[in-house]
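Peer 1: What shape does this take:
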Amino acid sequence: METQTWIQISADSDFSYHNIPFGVFSTACNKEDARPATRVGDFIIDLREAERQGLLNGELFSKLSHKVFQGKTLNSFMELTRPHWQEVRRTIQSLLHVGSALDTNKELQSKVVIPYTDKIILHLPAQIGDYTDFYSSYTHAYNVGVMFRGKDNAIQPNWLHIPIGYHGRASTVVVSGTDIHRPRGQAKPPTAEKPIFTECKRLDYELEVAAFVGGPANKMGEPVKVDSAEDRVFGFVLMNDWSARDHQAWEYVPLGPFNGKNFGTTISPWIVTLDALEMFRVDLEPQNPEPLPYLKEKRHTSWDINLEVYLHADGNTKADILTKSNYKYMYWNIAQQLTHHSVGGCILNAGDLLASGTISGPQKHEFGSMLELSWQGTEKIALSEGKERTFIQDNDQIIMKGFAEKNGIRVGFGECAGKVLPALPENKYY
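Peer 2: This is a model prediction of the structure:
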């Protein structure tokens, strides 16, 4: 029997009754008053006010000695355990049922439920302590390897044994809707004798899904075991890891990505929980060679999440779809990434962000970056209205979307969007 809810939710909404994502919002009349919330259809439920009104007092939640939704981020809530997150999600769902307190008490409803309009401002959902980006899609790793090393050496010997990653820059992770300036930096064109200081000529997107770490931190020196690693995953967001390919190509030897990857990273504002995505879990192909024991799971899985990337070219009336991929195109999954991250004893704190790396499928339209779609700039990408691209131009907007759908149930992420502004004048630098 279908659950009867008093709130109207369209069938194609990303924010269905089955979702209940977590985020942070404020309103245009009081931009600084950021507070935790969830979104249902075209409404926001103010979790700070719901907590004040005693609406969230489940068995576990009522035993807490402190409030968790009174701050400007979700970190206090994220520091709890997965059973706490599950209980709050179920409690919110119960408040949507016909006959609930929010249904029958209109005064209470007016305090807690807010229409989602253009007056709503969305913020980063958490204070991000550390940010790590992985490199876990086989097709992406293979494509990039072919471009730079040839088919015979496309996959490095360690890639099939270890989740490769690098430490990114948390200070420039921004919420969807934030403009990104084209970066300047060092590059060495193929025909140049020495490097030059220049604006990025090969600006790219990377389609990723990122996990927010939650739960009590592990102690320094104590790793997280792979079969319990998902209990440390608070939920997922979409991510665009903006990339300055020409700067990256010059600087990455011998220590890997640096300024070519740290000038801006955009995430979607609503964190979708693993519990909301459970029905979309899928088995992945067996890994070959078999992972070392600390990375070998009882069941190797990911989630069937459709991922799309649109480019709204400067001056065009509509956006063009560039990529249609899926989160199931992962070789190393989030449990293995998180476990490997901690294997040496690294502390993982609530609010840390772990990104998947570019997610590319086997077909060309599933490639998760323009580097792949244009094959390192050698092939033009046709757009509508007579335009074409190899990489992102000034005033282009990149829009990412993600959703899972099965048996009439839809769970989505909303948008992860950002517009590219021209580089700052050179006289700003020296």
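Peer 1: For the rest of this, base every contact and every neighbour count on C-alpha atoms.
Peer 2: OK.
Peer 1: Excluding sequence neighbours, find me the nearest residue to residue 124.
Peer 2: Of all residues not flanking residue 124 in the chain, residue 175 sits nearest, at 5.3 Å (Cα to Cα, 6 or more residues apart in numbering).
Peer 1: give the contact list for that neighbour.
Peer 2: When contacts are counted by Cα atoms under 8 Å, 6 or more residues apart in numbering, residue 175 touches 122-124, 266-269, 416.
Peer 1: residues of stretch 32-40 that come out buried?
Peer 2: Buried residues in stretch 32-40, counted by 16 or more other Cα atoms under 10 Å: 34-40.
Peer 1: And the contacts of it?
Peer 2: Residues from elsewhere that reach stretch 32-40 (Cα under 8 Å, 6+ apart): 9, 15-17, 19-27, 44-48, 69-74, 123, 125, 270.
Peer 1: now stretch 110-126
Peer 2: Against stretch 110-126 from outside (Cα under 8 Å, 6+ apart): 22-29, 31, 34, 36, 42-47, 49-50, 73-75, 174-175, 269-271, 351.
Peer 1: ok, of those, which come out buried?
Peer 2: 22-27, 34, 36, 42-47, 49-50, 73-75, 174-175, 269-271, 351.
Peer 1: what about the strands in the stretch 151-300 of the chain?
Peer 2: Here the stretch 151-300 of the chain has its strands, by DSSP state E, counting those that start in this stretch, at 165-167, 173-175, 180-181, 184-187, 196-199, 203-204, 207-213, 233-241, 243-244, 265-267, 281-283.
Peer 1: what does the stretch 1-150 of the chain give?
Peer 2: With DSSP E, counting those that start in this stretch as the criterion, the stretch 1-150 of the chain has strands at 23-27, 30-40, 43-46, 113-115, 120-123, 131-134.
Peer 1: Which of those strands sits closest to residue 57?
Peer 2: strand 43-46 (15.1 Å; Cα to Cα).
Peer 1: Against which helices or strands is that closest one packed?
Peer 2: Contact analysis of strand 43-46 by 3 or more Cα pairs under 8 Å, 6 or more residues apart in numbering; DSSP states H and E lists strand 30-40, strand 113-115 as its packing neighbours.
Peer 1: Identify each buried residue in the last one, please.
Peer 2: By 16+ other Cα under 10 Å, the buried positions in strand 113-115 come out as residue 113.
Peer 1: Give me the distance between that strand and the centre of its chain.
Peer 2: 25 Å (Cα atoms, centre = their mean, to the nearest Å).
Peer 1: likewise the longest one?
Peer 2: A distance of 19 Å separates the C-alpha centroid of strand 30-40 from that of its chain, computed with Cα atoms, centre = their mean.
Peer 1: that older thread, output the strands of the stretch 1-150 of the chain in JSON lines; the columns should cover distance to residue 324.
Peer 2: Shown next, in JSON lines, are the strands of the stretch 1-150 of the chain (distance: least, Cα to Cα, whole Å):
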{"stretch": "strand 23-27", "distance to residue 324": "26"}
{"stretch": "strand 30-40", "distance to residue 324": "25"}
{"stretch": "strand 43-46", "distance to residue 324": "28"}
{"stretch": "strand 113-115", "distance to residue 324": "31"}
{"stretch": "strand 120-123", "distance to residue 324": "26"}
{"stretch": "strand 131-134", "distance to residue 324": "20"}
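Peer 1: run this one through as well so I can compare:
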Amino acid sequence: MSSWVSGAAGSGFEEDHLPYGVFDAGTGRRVGVRIGHDVLDLAAVAEDSEVSVLLAAGTLDPLLAAGPAAWSAVRSLAHESVTNPARRGAVEPHLHPVDSVRMFLPFTVADYVDFYASEWHATAVGAMFRPDADPLPPNWKHLPIGYHGRAGSVVVSGTPIVRPRGQARLPGAAPTFGPTQRLDLEAELAYVVGTGSPLGTPVPTEAFARHVFGVCLLNDWSARDIQAWEYRPLGPMLGKSFATSVGAWITPLAALAAARVDPPPRTHRLLPYLADGAGLPWGLDLSLAVEVNGTVVSRPPFATMYWTGPQLIAHLTSNGAALRRGDLLASGTVSGPAPDEAGSLLELSANGTRPVPCGGSSRTFLLDGDVVTIAATAPSTGGGRLRLGEVTGTVRPARD
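Peer 2: Below is the predicted model:
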């Protein structure tokens, strides 16, 4: 059934999508779902149902922890609420225009891991930084490389991003300390973990959907000059830990059933724990768009990502590490083979040597006042295209 909500049809937020968020319409934080240009106070319409306790806390945390059966029950309730004409009278008073509410980080981030799952991104960056060697590290086709980030620096879309300060060193010069001169964006997709796993128990690829609640867009802001000076031998730290932005809306895995595609062909035999599972694959046909100050500078295709969500989970837990409710697993920068498909200014500007057209000006790296927005669409189960909740942030000057 189509939704009776005005403006839902063709919006990308139709009854076959229904992403979750936490909002405040003036009475405190509430759990809601996006439908068209409105947010439905799902906690209000669920008050007399058996799932009401999962939606009453003003955060998605209880729902995430409840597991797949509860996720399905709540999604069914949301769908029935916005499609059954008989419920319109009871439900319509709980709709609020999205533009009139304040959005919050929808769940408590437990741990944050950022992977490096795009072969095109890894190859391009490797060629810049290791011109006399193989761009890909020898382990890259055998395991999903990642680093552990700071959960406390994850912020919701719309939060201003303060230019970070740190150590950097120009070639042949002494180290200096000050605001980054090479602030970059990274267009990514993140997987949001719902149910955890016991310490010491690996999670196999086939258990992915039993643990992952949904996905959101993510911008892993990067200070490239700070990163370049600090990352050897231990990897990224201060160059990335100052802020990571996530979209306010979490798209449930169930809404992405029509977007599932085969991942790229494997050029190296995978070890059994990472082997692509039988049944529907978990590559995702998402089309991203990166805007700087309202100008689209890149259109990265997520379907080119070499490593899939199930493989990220399987590798992360293969040593016995536990999953926790609210874990955030980012894909790493999404980039494709074409010049305008790179998901970072580092690639688009060829390491700062080629200005990127941006409306009436150009950029190699971000300036104070720049507004970065990452959006995405995907095939929907209803035959149209859904829109993931965008993630946006404005760069503010460094603080003394």
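Peer 1: Residue in structure 2 paired with the residue nearest to residue 124 of structure 1?
Peer 2: In structure 2, residue 175 of structure 1 lines up with residue 156, judged by TM-score structural alignment.
Peer 1: Show me what the lengthiest helix in structure 2 is packed against.
Peer 2: Determined from DSSP state H, the single longest helix within structure 2 is helix 68-83. In this structure, helix 68-83 of structure 2 packs against helix 61-66, helix 88-91, helix 208-211, with contacts taken as 3+ Cα pairs under 8 Å, 6+ apart.
Peer 1: Select, out of those helices, the one closest to residue 263 of structure 2.
Peer 2: Counting by Cα to Cα, residue 263 of structure 2 lies closest to helix 208-211 out of these; the figure is 15.6 Å.
Peer 1: Can you spell out the matching residue range in structure 1 for the closest one?
Peer 2: Under TM-score structural alignment, the match for helix 208-211 of structure 2 in structure 1 covers residues 229-232.
Peer 1: Please identify the residue in structure 1 that aligns with residue 57 of structure 2.
Peer 2: Counting by TM-score structural alignment, residue 57 of structure 2 lines up with residue 71 in structure 1.
Peer 1: quick one: contacts for that match?
Peer 2: Per Cα under 8 Å, 6+ apart, neighbours of residue 71 of structure 1: 34-36.
Peer 1: in the stretch 301-400 of structure 2, which spans are helices?
Peer 2: Here the stretch 301-400 of structure 2 has its helices, by DSSP state H, counting those that start in this stretch, at 309-317, 345-348.
Peer 1: can these go into JSON lines with extra columns for mean neighbour count and distance to residue 296 of structure 2?
Peer 2: Listed next are these as JSON lines, based on neighbours: other Cα atoms under 10 Å; distance: least, Cα to Cα, whole Å:
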{"stretch": "helix 309-317", "mean neighbour count": "23", "distance to residue 296 of structure 2": "27"}
{"stretch": "helix 345-348", "mean neighbour count": "23", "distance to residue 296 of structure 2": "12"}
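Peer 1: Throw these into TSV and include distance to residue 215 of structure 2, thanks.
Peer 2: Below are the helices of the stretch 301-400 of structure 2 laid out as TSV (distance: least, Cα to Cα, whole Å):
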stretch	distance to residue 215 of structure 2
helix 309-317	10
helix 345-348	24
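Peer 1: quick one: which of those is nearest residue 168 of structure 2?
Peer 2: helix 345-348 (16.4 Å).
Peer 1: Which elements pack onto the closest one?
Peer 2: helix 119-129.
Peer 1: Once aligned, what mean separation remains between the helix it packs on and structure 1?
Peer 2: Helix 119-129 of structure 2: mean distance to aligned residues in structure 1 after superposition is 0.3 Å, counting by mean Cα distance after the TM-score superposition for structure 1.
Peer 1: Now tell me what touches that helix from outside.
Peer 2: Residues from elsewhere that reach helix 119-129 of structure 2 (Cα under 8 Å, 6+ apart): 116, 133-136, 305-306, 333-337, 342-343, 346-347, 350-351.
Peer 1: from the residues you listed, which would you call buried?
Peer 2: Neighbour counting with 16+ other Cα under 10 Å marks 116, 135-136, 305-306, 333-336, 342-343, 346-347, 350-351 as buried within those.
Peer 1: quick one: which two of the residues you listed are the most distant?
Peer 2: Top of the distance list for those (Cα to Cα): 306 and 351, 23.1 Å.
Peer 1: Run through who's touching stretch 79-87 of structure 2.
Peer 2: Under the criterion Cα under 8 Å, 6+ apart, residues 1-5, 15-16, 18, 35, 45, 88, 91 lie in contact with stretch 79-87 of structure 2.
Peer 1: Could you rerun that using 7 Å?
Peer 2: Residues outside stretch 79-87 of structure 2 that contact it (Cα atoms under 7 Å, 6 or more residues apart in numbering) are 1-5, 15, 91.
Peer 1: Now the buried members of the residues you listed.
Peer 2: Restricting the contacts of stretch 79-87 of structure 2 to buried positions leaves 3-5, 15, 91, with burial counted as 16+ other Cα under 10 Å.
Peer 1: Which of those sits closest to residue 314 of structure 2?
Peer 2: residue 15 (31.7 Å).
Peer 1: wait, what's in contact with the closest one?
Peer 2: If you count contacts by Cα under 7 Å, 6+ apart, residue 15 of structure 2 has them with 2-3, 35, 79.
Peer 1: Run a quick neighbour tally on the residue in structure 2 that residue 390 of structure 1 lines up against.
Peer 2: Matched by TM-score structural alignment, residue 390 of structure 1 corresponds to residue 364 in structure 2. Using other Cα atoms under 10 Å, residue 364 of structure 2 has 22 neighbouring residues.
Peer 1: average distance between the longest strand anywhere in structure 1 and structure 2?
Peer 2: The residue-count maximum for a strand in structure 1 (DSSP state E) belongs to strand 409-421. Once fitted to structure 2, strand 409-421 of structure 1 is off its aligned match by 1.0 Å on average (mean Cα distance after the TM-score superposition for structure 1).
Peer 1: can you name the residues of structure 2 that that strand overlays?
Peer 2: When structure 2 is aligned by TM-score structural alignment, the counterpart of strand 409-421 of structure 1 is residues 384-396.
Peer 1: Okay, buried residues for stretch 159-170 of structure 1 please.
Peer 2: Here stretch 159-170 of structure 1 shows 160-165, 168-170 as buried, counting by 16+ other Cα under 10 Å.
Peer 1: No more questions from me, cheers.
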